[in-house]
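Colleague: Below are the sequence and a predicted model for it; my questions follow.
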Amino acid sequence: MKKSENNNYLKFNRNLGTLQKEKVVIKDNLNIEIILKYLIPAALAFICYINGLNGDFVHDDIFAIKKNPDVHGKTELWNLLKNDFWGKSISSTTSHKSYRPLTVFTFRLNYILAGLDPFFYHVINVTLHVIVTTLFVYTCKNILGQRTRDAVLAGSLFAVHPIHTEAVSGIVGRADVLAATFFLLSFITFSKCTTSTNNKYGTLLYLSSLMCAAAAMLSKETGVTVLGVCIIYDSIRTLNSLRKEWTDKLFSNFLARLVLTIVFTVLLLSYRLWIMDGSLPTFTKADNPASYNDSISIRFYTYGFLLVLNLWMLVAPINLCYDWQHGSVPLVENVTDPRNLATFTVILLVVYLICVSLSNSIKKHNHLLLMALMLTAIPFLPASNLFFPVGFVLAERVLYIPSMGFCLLVSAGFFQLFDAMKCYRSYLTTFLMILLLMFSLKTWQQNKVWQSRKTLFKAGVEALTYNAKTHYNYGNYLKDGHEYEKARYHYLEALRLDNEYASAHNNLGTLLDDKTKAEAHFREAIRLQPSHQSAHINLGNLLFKRGLKNDGINYLYKAVEIEYRNPEALSSLGESLIEIGNFTQAEVYLQTAIEVSPDFFEAYTRYAYLLSKTNRHEESAIYYKKAYELDSSQSAALVNAAHEYKSMGFTTDAEVLLKRALTIRRDVNTLEQLAILYYTAGRTMEALAVYDDIEKLNENSTETLVRHAKVVANNGDFRKAEDMMQKALLNSPVSVEYLTTFAHLKSKLKKYEQAIEYLSKAVDLMIRSDEESDEDLDQLYVDRGNNYKDMKMFSKALLDYEAALRINPRHPTAHGNCGAIYHMNAVMQEPLGSIEKAKEHYTKALELNPDSEIIRGNIAKLGRLQYQRDTGVG
């Protein structure tokens, strides 16, 4: 080989090596570009929500997750297809008709894996948001044909937009995020099937698209709108292709997809109506005031302005709130309202964008702008009030899917400016970075709002001070925290803003000490909302406790009729039926309450009480223990179970339960139950030790002090018992029980005059007030007579015994003591002496108490006295 040829050969090899290296570099750059294209938006989507992962269950999470038997696995899996989002039968007239079985299924999986730890629910929500962001970037780049930089910007805007915090940080917002996931999967697979040259593969993709659309609808109702987006997308692409070159195959394939998609959409919507029994959800005027207004023009103006507000929240998400009902957006009542100008401006802008997008689509074959508008508008249609009224005024969560189209518009518009205004690129880039940063910070801040019920409801009041519902919800939070004064203030504020707020009337009534005013609020709640179940329950319970038992029970029956599967209504009715002695019917309702809500604590305790009343103590103890298993903070359930074991004579078991209860809450009542248990079991010293512990707590009530004094007295320490009773009488209103207890102590100490004084007060008190007591009036006379007798004041003693016998002619002690006084005075030949009367009383006493050897002995002595008198012997 010549030298020149050698040089050329070497040169060629060097060039080939350079080309190969360049290919490697290009390939590496492409890989990096692909990674960054998806990594940047996904990372932003994750980072922005890190501080929301430790949030608690808030607002709708409580009912949709914490109190939903479908989530806890207490119902059959099949029931998810029959029940609404809250675990109630969707065919029920009181159902909100929110049908999202796939979302509930994911909550159920969450519960199986992690119970009710909210952290893992948040993790799934954020993960889904990252997935949606990634799919959105893919859609922008690979389906809608955006450049990489445009797709990354659109995805980044979507990742950090604050309007998404309700959907992502609010756990029940998973419905929107999950629906968005299937929405994009459906759209992607549909677009792939339209370009596939393999018929089998294309058919598989098409069927997959339909299944994803169905899954989107089963995640949230608005998910079905993806089929509308697919139809428009397919129509645009097909018409564009047919304009270039007409082919029968292309047209027939398009027509087949169009017909099948429409048919499938109709089937999905028909199924949705069928599962609801053909009935739409019922809402109140406060939920959506414009829909309840008779004026078409007012509805038109207001609906138009609501569209403006939704768009404004996408453009400038400054003032965000979890709820926009109850007067948050005043009605637009006339054409001169300046808000109509905003509506008119937006309409002009939308018309302009539609014209531009159609022009681009027809002339430039650029469908991006048109698809961005469709992605914004079509998913929003179900929330627009155009086809049917919705149950809200504004809802940030419903903008989760429509915001994709908005982010597309912003991205496309920004880079058009960026390319056209080369001199200002640095300013535009700075503006873009500031916008992303501001959105990220706002999202971070909103995540803190969704951390707890307190932060959410407090932020709601601060954001919309004129919203009655934010005050109402904050009042509920304060009520649950026992801050009743503050709760009352917010309920009153809610009623000031909306005096027809039925639930505010009801909840305010529960906090009023004045039961007449409370009753008025409950009745007003029922007048405003005849199906208000809680108001019926509260009014029924109130009337029952006031003695109007029939009226109360009638309202409770009505509450059960409104919604039979409400455990509170069922158990309240059961409790009232127990009090009137209708145990059979009460048992039916309480068992039903447990059946429909196996984790409803009150149903178990009330059923256990019924079992105790019907002497089924063993079963009662079991249900009290089941109640404790549901809520281990409720030590009272263990105390009641211990009482049942004590009733059966199982003192050891009772003692174990009482001691366990004391490890939960060391309260006076539990300690005293343990003391009583010890005392009745003959363990007096242990009982006294427990009472000493109660005294150290300095929380013992008068009743506890009196019972302690009785135990001390029975142990022989009358002086100490006397001091304790003196303290009890000083610290509490006088009662028959306290007076008689103190009198007995005075008798033991031979302080008869003081004993008589206290017993006289007890007699007067009982006569004046008809007070019920363990000591009946006849016994009080006997006790006082005994003290007179011990003081040898026989005439007064005899008067008291005879007074007792006028009340109770069958009192054996009174007969026996009367006989003794007549007998003794007969022996002494005193004026009160009478052998005949003594014999009469002794005979009656022996008849009432045949086993009394004292009476028999006295009768024998009386016989000898009679014999002596008759014979003159001795």
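Modeller: That came through, no problem.
Colleague: CA atoms for contacts and neighbours, from now on please.
Modeller: Fine.
Colleague: How far does the longest helix belonging to the chain sit from its chain's centre?
Modeller: Secondary structure of the chain read by DSSP state H shows that its longest helix is helix 3-47. Its chain's C-alpha centre and that of helix 3-47 lie 59 Å apart, by Cα atoms, centre = their mean, to the nearest Å.
Colleague: In terms of secondary structure, what does that helix contact?
Modeller: Other elements packing on helix 3-47 under the criterion 3 or more Cα pairs under 8 Å, 6 or more residues apart in numbering; DSSP states H and E are helix 118-138, helix 148-160.
Colleague: which one of those lies closest to residue 194?
Modeller: helix 118-138 (16.9 Å; Cα to Cα).
Colleague: One more to weigh against that first structure:
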Amino acid sequence: MKSSSVVTCLPFVNAKLLVKRSTEITSVDMNTSGATETNTILRKVPTPTPLGDSNNNNSNNKDLRLPNVTRRSITPDKRDSRRSRSSPFFRSEANSVGCQAWIDKRLPLIHSLLFLLCLSVYWNSLDGSFVFDDVTAIRDNRDLRPHVPWQNLFANDFWGTPMYKEHSHKSYRPLTVLTFRWNYALHGLNPMGYHLVNVILHGIVTLVFFNVARVLVLSSTVSLTAATLFALHPIHTEAVSGIVGRAELLSSFWYLMAFLSYTKAAGRSKRGQTYPVANGYSGNYFHSNNNNSFHHNYHSSSSSGTGSSGNTTTTTNNNNNSSNSSCAPKKPFPWSCQATSASWASFMWSLLFITIALLCKEQGITILAVCVIYELCITQRLLLSLPTSEFLTMRSVLKGGGGGAGGKFSPQTKASCQRICALVLTGLVLMVMRLKIMVQLPNFYTYDNPAATASAPTKQFTFGYLTALNAWLLLNPSHLCCDWTMGTVPLVTSLTDPRHLSTITLVLTLAGLIHRILKRDRCQKELPVVLALTVIPFLPASNLLFPVGFVVAERVLYLPSMGFSLLVAIGWHKCHKRLSTLRDSNGRKIFTLLWRLGLVFCLVSHAAKVWLRNLDWKDEYALFSSGLKVTDRNAKLFSNVGHALEKQERFGEALQYFHQAVMVQPDDIGAHINVGRTLNHMKRFQEAEVAYTKAKNLLPQSRTGETYYARVAPNHLNVFLNLATLISRNDSRLEEADLLYRQAISMRADYTQAYINRGDILIKLNRTREAQAVYEKALSFERGNPDLLYNMGVVMLNQNKISQALNYFDLALKEDPDHRQALMNSAILIQETGIRQLRRVAIERLMKIVGPDGPDTKDVNERVLFNLAMLHMDDGDLPSAESFFQKAIQAQPDFRSALFNYALLLSETGRAAQSGPLLHQLIHYHPDHVKGLILLGDLYVNHAGDLHKAEECYRTILKLEPNHVQGRHNLCVVLLEQDPNRLESLVKAKECLESVRESAPNEDYILKHLGIVEAKVESLTESIRLSEHHSHFPEMP
């Protein structure tokens, strides 16, 4: 009978394995604690044969002895052999495996619970408003409006500013803005919809992260712990509760999807699946060991096969060289080990997802580096794999040798090289495209990131400390702040600064992790990738590669927190495992329970912190006030609290915060501008001018005979506009205001707001031609600026160019269909010109201001309502006219035109009695309203019969306008009606009407009434004459 041999698959034994003739040896399963288990008794081993010479049947081979480490691996450990299966160690491990199996069988339930957990802790953020950057990115961003071409999203930055402009922030995130646009299309500027999408996205990202963790660490318990930590981490409140944080959420989702697709392309997407390994064979590359829920069983690449599970025996026949092991492949190098078309399809999907992640936020491109590290450390086992006798490996090439006789790469190694090259090429292409779109680097200012402009070594010291500060926020997110700029983090200027200890601690921690990786930690092969997920996404925001426009931004830690959560989860489970192996049963139970309670306490406290932090993000006052609890060295926070109070018209309180900002940062131009603006609101104009002047003096001053360049923040130039607007209240200082606008334009040629305001000043100075030239110059910088187009219409209107004015109003509405002033004034212009074919257009434009749900009198100009009433009255739609008259009066109770015309409408429709209260209200607010007095006098004469009240109305008119024809005429009529049968009254009325006729000889109604009175006078005179005649000459019988 032919002899056979049994070879033990020993993990990572750096020695040649021996062939044992006529002997059966069970394989040894090693756990992380070094314990071994054997299932049969070892028999006496005859003369061993080296594995490399297994084809040689010579029995005189030399006896090769295994080193001590190998002998310990084969020989049963006495201490471990004494452990029974019922020991606490095995019970703990069994519980871990059982928990993992329970999770694996209920993944839909786990996914649902994780998603509901995210919804529950962020539910109170749904009723938040637009705060901080949300205002600029959403409320004031024209790219969200339906009338703006969607292509503009790919030409403008995140805030709606064209990328080519110098003052653009250069944040290119078109796909994120596209989702905002979808929100706007569904519900306009209702913040709840935006918040709801953010919360749902956070839940989805958490689920995908859980799946990524299962693929990476192959332990459902560790993955669930990491996902729960990630779902509840308070550092995410800015990314989830702040609407602009959607950039992080979307980028993270596609980031993880790209990683999952890449693992599938590299051959590792499902637990327990067959994957390629470095020596060309396939087998269970990773699996979950029964003795360790997150331990990977790696197999030596120098053995004749790789094991597929815990205890495996490989049998080698010396005669036919056949492999009968269950862990060996049926044939060497099966095609499943190579890059199939399906794997390349997954790889292409990963490249697409990477591009989408980049278009959501710039951090998304860092997944390229993570995929490269995954390829090297997981797929190719660059740090852990041993040399192969068949093919070259990446590790052997990098070490300058190794490899097999053929000196060729294995098929899967070739595929890995191809994938890495494709990743690098993709990264280069994406970065070149991104730089080309950006046109030029962004310009940031000292207050945004003070350390960026500091000198060495202060810059390096501070940037190092900021990295440690970000790590501390992940570890202890108790003091969170929405703004870390200006003086929030003082510069690290001295070697004796105690904050260096934080930097050193972080460096030592990272060094320890890297050292463990380089030592080829076989217990946690995924550690390099987990560390990469933590560090690499943070690098673009770390200031270590290039300066950025902020000191610390909590939302940029959303991606790095994934790797951090995995590190914490792995560490917690390792410590839990060690605690469960304590010999003292009481101590083991107590410490294990305390360790578990510690995790529960951490999760509950995180959830509570998230809930409370969401309340801070409800409105700007709460948000910025919470920041002042963290730091009182940030002038920007004081100013922002003041802005929030200013919006509530609490100017006195706002002024106190603005003054505090000036005290904290005396050279902050914006703080002085805020003081001046608030004083202006409080009608303290002289003090406001002083504050504006102080702010203006802080700007770089001109030097006689010298040309130099200085960078000025665009918002600081507002001091010229505010100061000019203030002094232009005095018509004698209009030229001075014009000079200020010209100074602003000289400092920034494309400062369109200065052009707009200067044009307004020139119109007031009746220099409309110059105003037109100014607006045309501004339009050369911003052709589609609706405000400029509207102002051009106003200029044309002042020049009595009606058709051109209407054309510019139409152009303004083409750029911004919601431009209220263009809508209102174009409609009024159409109404005044009497263009009947455009009357319907005028109504539609005014109705657009009112809105589909009816007007809100607090927001709609009463003139809009009045003009709608007049248009409907002209069209004969009297009920609609009445409705809009009522709403206009409700919006402004002293609206004279609305009161009079509504009263006139009622009078003309036979409801004169109802017009009385309106006329009394009109005369109460406007005693000199002549037409109202005329209508009220007519009401007294024709309906109330109160001639004395009517006489009072008409005499009041004659006091206001002695030559008012209608008033004099009506007074004559009243005098007549007081005693129409007396000749004296008729004579007075006749004389009154004759005097009126002299003032208006061509008024037919006066001539008509004079004729009537003359006839009555003549008739009454004749009657009197006849009566007197009869009295002197009585009729004879």
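Modeller: Thanks, I have the structure now. These figures come from a predicted structure and were not determined experimentally.
Colleague: what's the TM-score for these two chains?
Modeller: The TM-score (TM-score structural alignment, normalised by the length of structure 1) is 0.73; 735 aligned residues with a Cα RMSD of 4.5 Å.
Colleague: that older thread, between the helices and strands packed on helix 3-47 of structure 1, which one is nearest to residue 33 of structure 1?
Modeller: Nearest to residue 33 of structure 1, of the helices and strands packed on helix 3-47 of structure 1 and by Cα to Cα, is helix 148-160 at 8.5 Å.
Colleague: From residue 142 of structure 2, how far off is the most centrally placed residue in structure 2?
Modeller: Central residue of structure 2 (Cα atoms, centre = their mean): residue 244, 0.7 Å from the mean position. As defined by Cα to Cα, to the nearest Å, residue 244 of structure 2 lies at a distance of 15 Å from residue 142 of structure 2.
Colleague: what's the answer for residue 916 of structure 2, then?
Modeller: 48 Å.
Colleague: and if you look at residue 242 of structure 2?
Modeller: 20 Å.
Colleague: Alignment lookup: residue 925 of structure 2 to structure 1.
Modeller: Matched by TM-score structural alignment, residue 925 of structure 2 corresponds to residue 701 in structure 1.
Colleague: tally of neighbours for that match?
Modeller: 15 (other Cα atoms under 10 Å).
Colleague: what ranges do the strands span in structure 2?
Modeller: Under the criterion DSSP state E, structure 2 contains strands at 5-8, 18-21, 49-50, 275-276, 282-283, 288-289, 292-296, 313-316.
Colleague: for those strands, which one ends up most surrounded?
Modeller: Comparing those by mean neighbour count (mean count of other Cα atoms under 10 Å), strand 282-283 comes out on top with a mean of 25.
Colleague: And residue 258 of structure 2? What does it align with in structure 1?
Modeller: Match for residue 258 of structure 2 (TM-score structural alignment): residue 186.
Colleague: burial measure for that match, as a count.
Modeller: 29.
Colleague: Residue 826 of structure 1 versus the residue lying closest to it once chain neighbours are set aside, what's the distance?
Modeller: Excluding the flanking residues, the one nearest residue 186 of structure 1 by Cα to Cα, 6 or more residues apart in numbering is residue 209, at 4.2 Å. Using Cα to Cα, residue 209 of structure 1 is found at 113 Å from residue 826 of structure 1.
Colleague: Give me the more crowded residue out of the two.
Modeller: residue 209 (28 against 21).
Colleague: ok, now how distant is that one from residue 245 of structure 1?
Modeller: Applying Cα to Cα to residue 209 of structure 1 and residue 245 of structure 1 gives a distance of 27 Å.
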